[in-house]
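# have a look at this fold, sequence not included:
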């Protein structure tokens, strides 16, 4: 292997290790109409922007398996709505602190309409 190819291989391996897991089983959950989402810290680690450090991503509530964030860059203030104002306030506060919550809801544009909070990621 040439000395020029080694850094490229290193970067490719590093990028692969830093990407969140996304399985076929998880995709079936999304396709079946399940609506569990992670909001907040995505678990994606990058050393260059743009990077989705914080955002909204599909998640399985039982295995805590994360999908790819809906935005490929950091989402500083996505739109959260809920029929219960206390839920909206709790999600916005947790997001602002950099926490990660699992919620049940429906995607609306770059935000979520949240039915309930499931718990911490």
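Done, it's in. All values derive from a computational prediction rather than experimental measurement. Numbers count the residues shown, from 1 in each chain.
# can we go C-alpha only for contacts and neighbour counts from here?
OK.
# isn't residue 55 right up against residue 39?
Yes. Contact criterion CA atoms under 8 Å: residue 55 and residue 39 qualify, at 5.8 Å.
# where does residue 58 sit: helix, strand or coil?
Assigned by DSSP: H, G, I helix; E, B strand; the rest coil, the conformation of residue 58 is strand.
# using the three-state scheme, assign the residue nearest to it when sequence neighbours are not counted.
Counting by CA to CA, 6 or more residues apart in numbering, the nearest residue to residue 58 once its immediate chain neighbours are dropped is residue 37, at 4.5 Å. Classification of residue 37 by three-state DSSP places it in strand.
# so residue 37 touches residue 57, yeah?
Yes. Assessed by CA under 8 Å, residue 37 is found in contact with residue 57 at 5.6 Å.
# below is an additional structure, to be compared with the one above:
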């Protein structure tokens, strides 16, 4: 019984400690944000999105949509990305995308 109580206490302590591997921010990578270069005859069309610029298949997007996902970045960086998005341009950024939020550390420049 004592072993069970000790094991239960240990499990509870692990659960309360807070940090897990999934709490770690995603590793920064290069991301292309904006115009995808994909043109379609019919909607829906993924003409704007977020992609890995080094992917072998450029049509394999991490995300696409008419509106930008939420951005976590300094205000001036966010405004610059929003302007490029609205103008159907593409920017290469360093950051991460978790499927919901785009975290941007810096803008590298226009996509190639």
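That came through, no problem. Keep in mind it's a predicted model, so treat the numbers as computed, not measured.
# where does the TM-score land?
Aligned and superposed, the two chains score 0.63 in TM-score terms (TM-score structural alignment, normalised by the length of structure 2); 84 aligned residues with a CA RMSD of 2.3 Å.
# quick revisit: what residue of structure 2 matches up with the residue nearest to residue 58 of structure 1?
When structure 2 is aligned by TM-score structural alignment, residue 37 of structure 1 is paired with residue 31.
# which residues does its match contact?
Residue 31 of structure 2 makes contact with 50-53, 92-96, according to CA atoms under 8 Å, 6 or more residues apart in numbering.
# what of residue 36 of structure 2?
Neighbours of residue 36 of structure 2 in contact, by CA under 8 Å, 6+ apart: 46-51, 59, 90.
# farthest-apart pair in those, please.
Comparing every pair within the contacts of residue 36 of structure 2 by CA to CA identifies 59 and 90 as the most remote, at 14.5 Å.
# what about these two, which has more around it?
Of the pair residue 59 of structure 2 and residue 90, residue 90 is the one with more neighbours under other CA atoms under 10 Å, namely 23 against 13.
# so what corresponds to the more buried one in structure 1?
Match for residue 90 of structure 2 (TM-score structural alignment): residue 100.
# thinking again about what came up before, separation between the residue nearest to residue 58 of structure 1 and residue 80 of structure 1?
12 Å (CA to CA, to the nearest Å).
# which of the contacts of residue 36 of structure 2 are buried?
Buried members of these, counted by 16 or more other CA atoms under 10 Å: 46-51, 90.
# make JSON lines from those residues and add secondary structure and distance to residue 64 of structure 2 to it.
Listed next are those as JSON lines, based on DSSP: H, G, I helix; E, B strand; the rest coil; distance: CA to CA, whole Å:
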{"residue": "46", "secondary structure": "coil", "distance to residue 64 of structure 2": "5"}
{"residue": "47", "secondary structure": "coil", "distance to residue 64 of structure 2": "8"}
{"residue": "48", "secondary structure": "strand", "distance to residue 64 of structure 2": "6"}
{"residue": "49", "secondary structure": "strand", "distance to residue 64 of structure 2": "4"}
{"residue": "50", "secondary structure": "strand", "distance to residue 64 of structure 2": "6"}
{"residue": "51", "secondary structure": "strand", "distance to residue 64 of structure 2": "9"}
{"residue": "90", "secondary structure": "strand", "distance to residue 64 of structure 2": "13"}
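# cheers, nothing more for now.
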